[in-house]
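S.K.: No sequence on hand, only this structure:
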């Protein structure tokens, strides 16, 4: 298979498996999504969804969140890990949203990336899932699968994002980002598949005998 053929197969297979992929993080508006995505760094979505109901009870908008102490925020989000940094970021970004954006989450990548604790991937997720703006957030899991499927040889997530955007139509990006994540969790996890086990790996590389060594992001 050529790379374009692999990409076409991956798109078709994932659209068939996950025609309408749900957003994995529970939220009710752009602000709660932004905070949930921030919390998901080095933490599972499942754990975040267990923690956020108590956080939203404390404050579910920037105005109320800015009134809370960092310690109170940290006490709730501790199970997500990195709570000292994340609690400070949530407090500060809430203040910035009030002071610079009238309390609204900006639908702008550059503005989002300037917020504390919000990197390129987090901003991309918010743009895609809150505002339906074509984006292709690439995390370490998507980076790994894209290498296994021969869609990139990128040394990092930034290069992988560029390669995937070139390979797939823009109107597929937002769903495909989620579809790849779901496939990875179900069929092509870090330990469950080594590039020779899951259906997509075997179809893209039917003659591959040895595990695919992937470059870490």
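M.R.: Done, it's in. As the structure is a computational prediction, the values presented were derived from the model and not from experiment. Numbers count the residues shown, from 1 in each chain.
S.K.: make it CA atoms for all contacts and neighbour counts henceforth
M.R.: Fine.
S.K.: longest helix of the protein?
M.R.: helix 83-101 (DSSP state H).
S.K.: Can you point out the buried residues in it?
M.R.: Going by neighbour count (16 or more other CA atoms under 10 Å), the buried part of helix 83-101 is 83, 86-98.
S.K.: what do you get for stretch 142-160?
M.R.: 142-154, 156-160.
S.K.: Then stretch 56-73?
M.R.: Taking 16+ other CA under 10 Å as the basis for neighbour counts, the residues of stretch 56-73 that come out buried are 59-62, 65-66, 70, 73.
S.K.: Dump those into a markdown table; add distance to residue 126 and secondary structure as well.
M.R.: Below are these laid out as a markdown table (distance: CA to CA, whole Å; DSSP: H, G, I helix; E, B strand; the rest coil):
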| residue | distance to residue 126 | secondary structure |
| --- | --- | --- |
| 59 | 19 | coil |
| 60 | 16 | coil |
| 61 | 16 | coil |
| 62 | 16 | helix |
| 65 | 19 | helix |
| 66 | 20 | helix |
| 70 | 23 | helix |
| 73 | 21 | helix |
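S.K.: Return the member of the residues you listed nearest to residue 30.
M.R.: When the buried residues of stretch 56-73 are compared for distance to residue 30, the smallest value, 9.7 Å, is given by residue 61; criterion: CA to CA.
S.K.: can you tell me how far the residue nearest to that closest one when sequence neighbours are not counted sits from residue 14?
M.R.: The spatially closest residue to residue 61, leaving aside those adjacent along the chain, is residue 31, at 6.5 Å (CA to CA, 6 or more residues apart in numbering). Using CA to CA, to the nearest Å, one gets 29 Å for the distance from residue 31 to residue 14.
S.K.: ok, second structure coming up, stack it against the first:
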């Protein structure tokens, strides 16, 4: 490895000293819903429709009791809205039945929710509860491969590789920062290598310099 954890984080912090999430939310329930909505849809689009959705459905109870058609109607401008409406309804029904309408704060419990895999569960742990988890989305996958942190394409294996390299106290930071880094700097096409504070330690052989 051409760099240490400390060197990598120091450089990431030059780009994102206080990383954020691009989805707007006010509580764990809202983050759960917008994360489900954001699959194969832009965060911008989700942020446009979510305020109206949460006015109509302020709690998991309100979603659980609503007819599926009403939920579909509220999200119909996002991709795959029928499937997402079904998942959101099933998810909220499960929350009401098993967790008194509260979003749980452990990975083991979160992945029991319909429509919630490890990635979504990790997004909720990190961003709603500030608990250590490793988010592996398309951005994190690409960045991890380019930096030589993993050779795998499998998200579970990538998560394990990152968990080995980064100490647990840094998981919340890197989960937010690597997503932003992949989205705004280390893009899939035309990465911004000239602006990148990691360029001097990055082993990627197709740098855009």
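M.R.: Ah, there it is. Computed from a predicted model, the values in this text were never measured in an experiment.
S.K.: with structure 2 superposed, average distance for the longest helix of structure 1?
M.R.: The superposed helix 83-101 of structure 1 is, by mean CA distance after the TM-score superposition for structure 1, a mean 0.9 Å from where its aligned residues fall in structure 2.
S.K.: Which positions in structure 2 sit opposite that helix in the alignment?
M.R.: Using TM-score structural alignment, the residues of structure 2 aligned to helix 83-101 of structure 1 are 81-99.
S.K.: residues making contact with the matching stretch?
M.R.: In this structure, residues lying in contact with stretch 81-99 of structure 2 by CA atoms under 8 Å, 6 or more residues apart in numbering are 33, 36-37, 60-61, 63-64, 68, 71-72, 75-76, 101-103, 113-115.
S.K.: go with 10 Å
M.R.: For stretch 81-99 of structure 2, the surrounding residues in contact (CA atoms under 10 Å, 6 or more residues apart in numbering) are 29, 32-34, 36-39, 59-76, 78, 100-104, 109-110, 112-116.
S.K.: Stretch 149-158 of structure 1 now?
M.R.: Identification of contacts with stretch 149-158 of structure 1 by CA under 10 Å, 6+ apart yields 1-4, 6-7, 10, 120-121, 137-147, 159-164, 167, 195, 200-205, 212, 214-217.
S.K.: Just the buried residues of these.
M.R.: Of those, these count as buried by 16+ other CA under 10 Å: 6-7, 10, 121, 137-139, 141-147, 159-161, 163-164, 167, 195, 200-201, 203-205, 212, 214, 217.
S.K.: and those, which of them are in helices?
M.R.: 6-7, 10, 121, 141-147, 159-161, 163-164, 167, 200-201, 203-204.
S.K.: which position in structure 2 aligns with residue 49 of structure 1?
M.R.: Under the pairing rule here (TM-score structural alignment), the equivalent of residue 49 of structure 1 within structure 2 is residue 47.
S.K.: is it true that its match touches residue 24?
M.R.: Yes. In this structure, residue 47 of structure 2 is within contact of residue 24 by CA atoms under 10 Å, at 6.0 Å.
S.K.: hey, what's in contact with both of the two?
M.R.: Between them, residue 47 of structure 2 and residue 24 share the contacting residues residue 34, judged by CA under 10 Å, 6+ apart.
S.K.: now for residue 173 of structure 2: what does it line up with in structure 1?
M.R.: In structure 1, the residue paired with residue 173 of structure 2 according to TM-score structural alignment is residue 175.
S.K.: where's its match relative to residue 22 of structure 1, distance?
M.R.: According to CA to CA, residue 175 of structure 1 stands 9 Å off from residue 22 of structure 1.
S.K.: which residues are in contact with both of these two?
M.R.: Common contact partners of residue 175 of structure 1 and residue 22 (CA under 10 Å, 6+ apart): residue 129.
S.K.: More neighbours: these two, which one.
M.R.: Set side by side, residue 175 of structure 1 and residue 22 give different neighbour counts by other CA atoms under 10 Å, the larger being at residue 175 (23 against 13).
S.K.: Is it correct that the more buried one is in contact with residue 20?
M.R.: Yes. Under the contact definition of CA under 10 Å, residue 175 of structure 1 touches residue 20, with a separation of 7.5 Å.
S.K.: buried residues in stretch 96-111 of structure 2?
M.R.: Judged by neighbour count using 16+ other CA under 10 Å, the buried positions of stretch 96-111 of structure 2 are 96, 101, 103-105, 107, 110-111.
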